[in-house]
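Undergrad: fold the following, please.
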Amino acid sequence: MAEQQQQRAFRIRRPRNFRPRLDIFGEYSDTELKKRYRLDRNGLMYVTNLVRDEIGNRTQRSHAVTADMKVAMTLRYLSTGKMQLCNGDDFGLSQPTISRAITQTLDALTAELILSRFIQFPVNLEEIRDIQGEFLRIAGFPGVVSVVDGTHVRIVAPKEYEEVYVNRKNFHSINVQVVFDAKYQIRDIVARWPGSTHDSRILRESGLWQAFENHQLPIPAGCHLLGDSGYPCKRWLLTTYLRPQEGYQEAFNRAHKKTRCVVERGIGLLKRRFHVLHGEIRLAPEKAAKVIMACGILHNICKRLNIQLEEEEEEDVDDPNGLDVFQPAPNAGAQEGVLFRDDLARNIFMIED
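TA: Below is the predicted model:
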């Protein structure tokens, strides 16, 4: 017994071995940072400062991971979709450490306070008029404040309720509703519905529907969204004619399609910026939804800070995961919406003989 105590007393504690960590600010230029993290130096610091109080460490004991490194790891994951083990090799950290840091950062970034700060539906009269003017210049369609569509983001088959996440193209997904303005800023996003859920149901269950139907938004009359034929036609949500007649109905559909292309292009830009949305998110649906929301918030931060990518200059940008099939909406719109659409189409797109 005495001998064992003596051995413990003289036992030398092995020192912890920390791998070298990547100094991204010293290693990369702004151009290289944007390629790898989708934000430049100022953008990275801007996002870090937003969440520093939530993810920062009080001490540097045990070589703690700093807030800016946690943000960089999260951005690297979102911009590439690479496995966390690969990110661990890049940053000189273990996979569990990477996983904890990304989870912590996503939780902080998608908090309600930050979400409401960066994703807001326009309610200011001057801002609404500016947006309407921008949409009007696209194809002469008046009164448009936003365009809406759904897009499917692939996820790994969940352990619970697996069948409801299978969409019409037979892969597991979250059906995400996105609303864009004319400058490709996200004005509303809903990322919690399984892939089998119809676009029109997602809209009907959203706060945006309730706000318009119950007149809860302080916006002037004559403002409306544009959506495809999968949505019901309403006074505030205009869809295309399913079988347009020659003349003003065809002209309405042409202008509608050209204007609504903003949302299709916007979804394409979002997925090009954050490649994690291109592939299969290998997380549970609740965590995958946070990934999607974080990408939406970061997209708007990039717009606010004017951080552009080369991909944004390309002409043909589409949504590779979209479902290019007609989705008939049940009870496709109240008669009031159909009559309003026809009256607007006659007044705006009627060609004089």
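Undergrad: make it CA atoms for all contacts and neighbour counts henceforth
TA: Will do.
Undergrad: if I look at residue 63, how far off is residue 101?
TA: Per C-alpha to C-alpha, to the nearest Å, residue 63 is found 14 Å from residue 101.
Undergrad: the more surrounded of the two?
TA: Between residue 63 and residue 101, counted using other C-alpha atoms under 10 Å, the more crowded position is residue 101 (22 against 8).
Undergrad: number of nearby residues for residue 127?
TA: By other C-alpha under 10 Å, the residues close to residue 127 number 12.
Undergrad: same deal with residue 258?
TA: 14.
Undergrad: for stretch 44-60, give me every contacting residue.
TA: By C-alpha atoms under 8 Å, 6 or more residues apart in numbering, the surrounding residues in contact with stretch 44-60 are 64, 65, 66, 67, 68, 70, 71, 72, 104, 105, 108, 109.
Undergrad: same question, stretch 254-263
TA: Where contact means C-alpha under 8 Å, 6+ apart, the residues beyond stretch 254-263 that reach it are 135, 138-141, 147-149, 178-182, 184, 226-227, 239-240.
Undergrad: how about this one, so we can line them up?
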Amino acid sequence: MGHIRRNLRNQARPLEMSDNEFRANYRLSKEVFRDLCGELGPLLSTARRQTKISIECRVLTALSFYASGSYQKYIGMSFLHGVSQATVSKIVNEVTLALNDERILRQYIRFPQTRQERQAVIQGFSNKFGFPGVMGCIDGTHVALFNLLQICDSDLNILNIDATFGGATHDANILWRNSPVCNHMQQLHENGEITWLLGL
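TA: Predicted structure coming up:
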């Protein structure tokens, strides 16, 4: 069975999909996918077995799971990935851990720290939606086993994610009151810098 899956992987050519089809399957452009592989490659284990699975295949498998929320068995059976359900589980775990590496998080998820950075985000909301003084949109949500609080800017860039409480609470207000961003926003107001987060 392993050699059949290996042959499927070798024959699959996901990068030959049209740009629209690739984005529909993986929620990323091919260019962003290539950049992501380059950044995650050093953080992913090097397989030494004959049936080793390339970094590209591992990242695509994880992206497919994230994009569809589908069962691992379906993703593994796809001719685009050609891996077992158990392997999908390992791949998703491995890629998720790599994405949560501090070096990756610091590079891409950053709450505005300076007045200049905050003004740039505020200007984005003002230009796009006419909201004055808005520094982000915030919402609490329940995702699988984790509750998280997420803040994004007007271009949907993630500024902050907090999953500190895991499945311990279903109340977004509790998540917010215990979030470091809550204290940060209060300090800004106390210092006379009036900014807002939009939320439901």
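Undergrad: re earlier: which of the contacts of stretch 254-263 of the first structure count as buried?
TA: Neighbour counting by 16 or more other C-alpha atoms under 10 Å classes 135, 138-141, 147-149, 178-182, 184, 226-227, 239-240 among the contacts of stretch 254-263 of the first structure as buried.
Undergrad: just the ones of those in helices?
TA: Per DSSP state H, helices hold the following members of those: 135, 138, 139.
Undergrad: tell me the one of those residues nearest residue 252 of the first structure?
TA: Each of these was scored against residue 252 of the first structure by C-alpha to C-alpha, and residue 139 proved nearest at 9.8 Å.
Undergrad: distance of the closest one relative to residue 347 of the first structure?
TA: Here the criterion is C-alpha to C-alpha. By it, residue 139 of the first structure lies 15 Å from residue 347 of the first structure.
Undergrad: can you tell me how far residue 273 of the first structure is from residue 84 of the first structure?
TA: Applying C-alpha to C-alpha, one obtains 19 Å for the distance of residue 273 of the first structure from residue 84 of the first structure.
Undergrad: neighbour-wise, which of the two wins?
TA: Set side by side, residue 273 of the first structure and residue 84 show unequal neighbour counts under other C-alpha under 10 Å, the larger going to residue 273 at 28 against 21.
Undergrad: the more buried one maps to what in the second structure?
TA: Under the alignment (TM-score structural alignment), residue 273 of the first structure pairs with nothing in the second structure.
Undergrad: cool, residue 124 of the first structure as well?
TA: Taking TM-score structural alignment as the criterion, the aligned counterpart of residue 124 of the first structure in the second structure is residue 114.
Undergrad: what's near enough to touch that match?
TA: Residue 114 of the second structure makes contact with no residue under the criterion C-alpha under 8 Å, 6+ apart.
Undergrad: on that earlier part again, ok, the ones in helices among the buried ones among the contacts of stretch 254-263 of the first structure vs residue 286 of the first structure, which is closest?
TA: Distances from residue 286 of the first structure to those, taken as C-alpha to C-alpha, are shortest for residue 135 (34.5 Å).
Undergrad: so what corresponds to the closest one in the second structure?
TA: Under the alignment (TM-score structural alignment), residue 135 of the first structure pairs with residue 125 in the second structure.
Undergrad: contact partners for that match?
TA: 131, 132, 134, 135, 153, 154.
Undergrad: of all pairs in the residues you listed, which one is the farthest apart?
TA: For these, the farthest-apart pair by C-alpha to C-alpha is 132 and 153; their separation is 13.4 Å.
Undergrad: wait, doesn't residue 37 of the first structure sit right on residue 76?
TA: Yes: A contact is recorded between residue 37 of the first structure and residue 76 when judged using C-alpha atoms under 8 Å, the distance being 5.2 Å.
Undergrad: show me the contacts for the residue nearest the centre of the second structure.
TA: Residue closest to the average C-alpha location in the second structure (C-alpha atoms, centre = their mean): residue 99, at 7.5 Å. Contact criterion C-alpha under 8 Å, 6+ apart gives 40, 105 as the residues in contact with residue 99 of the second structure.
Undergrad: what's the distance between whichever residue in the first structure pairs up with it and residue 292 of the first structure?
TA: Taking TM-score structural alignment for the superposition, residue 99 of the second structure sits opposite residue 109 in the first structure. Distance, residue 109 of the first structure to residue 292 of the first structure, using C-alpha to C-alpha: 11 Å.
Undergrad: kindly report the same for residue 136 of the first structure.
TA: With the distance defined as C-alpha to C-alpha, residue 136 of the first structure ends up 30 Å from residue 292 of the first structure.
Undergrad: re the thing from before, filter the contacts of stretch 44-60 of the first structure to the buried ones?
TA: Buried members of the contacts of stretch 44-60 of the first structure, scored by 16+ other C-alpha under 10 Å, are 65, 66, 67, 68, 70, 71, 72, 104, 105, 108, 109.
Undergrad: and those, which of them are in strands?
TA: For these, membership in strands holds for none, with DSSP state E as the criterion.
Undergrad: max pairwise distance over the residues you listed: which two?
TA: Farthest-apart pair in these is 65 and 109; separation 17.3 Å (C-alpha to C-alpha).
Undergrad: ok, residue 148 of the first structure to residue 263 of the first structure distance?
TA: Noted for residue 148 of the first structure: a distance of 6 Å to residue 263 of the first structure, by C-alpha to C-alpha.
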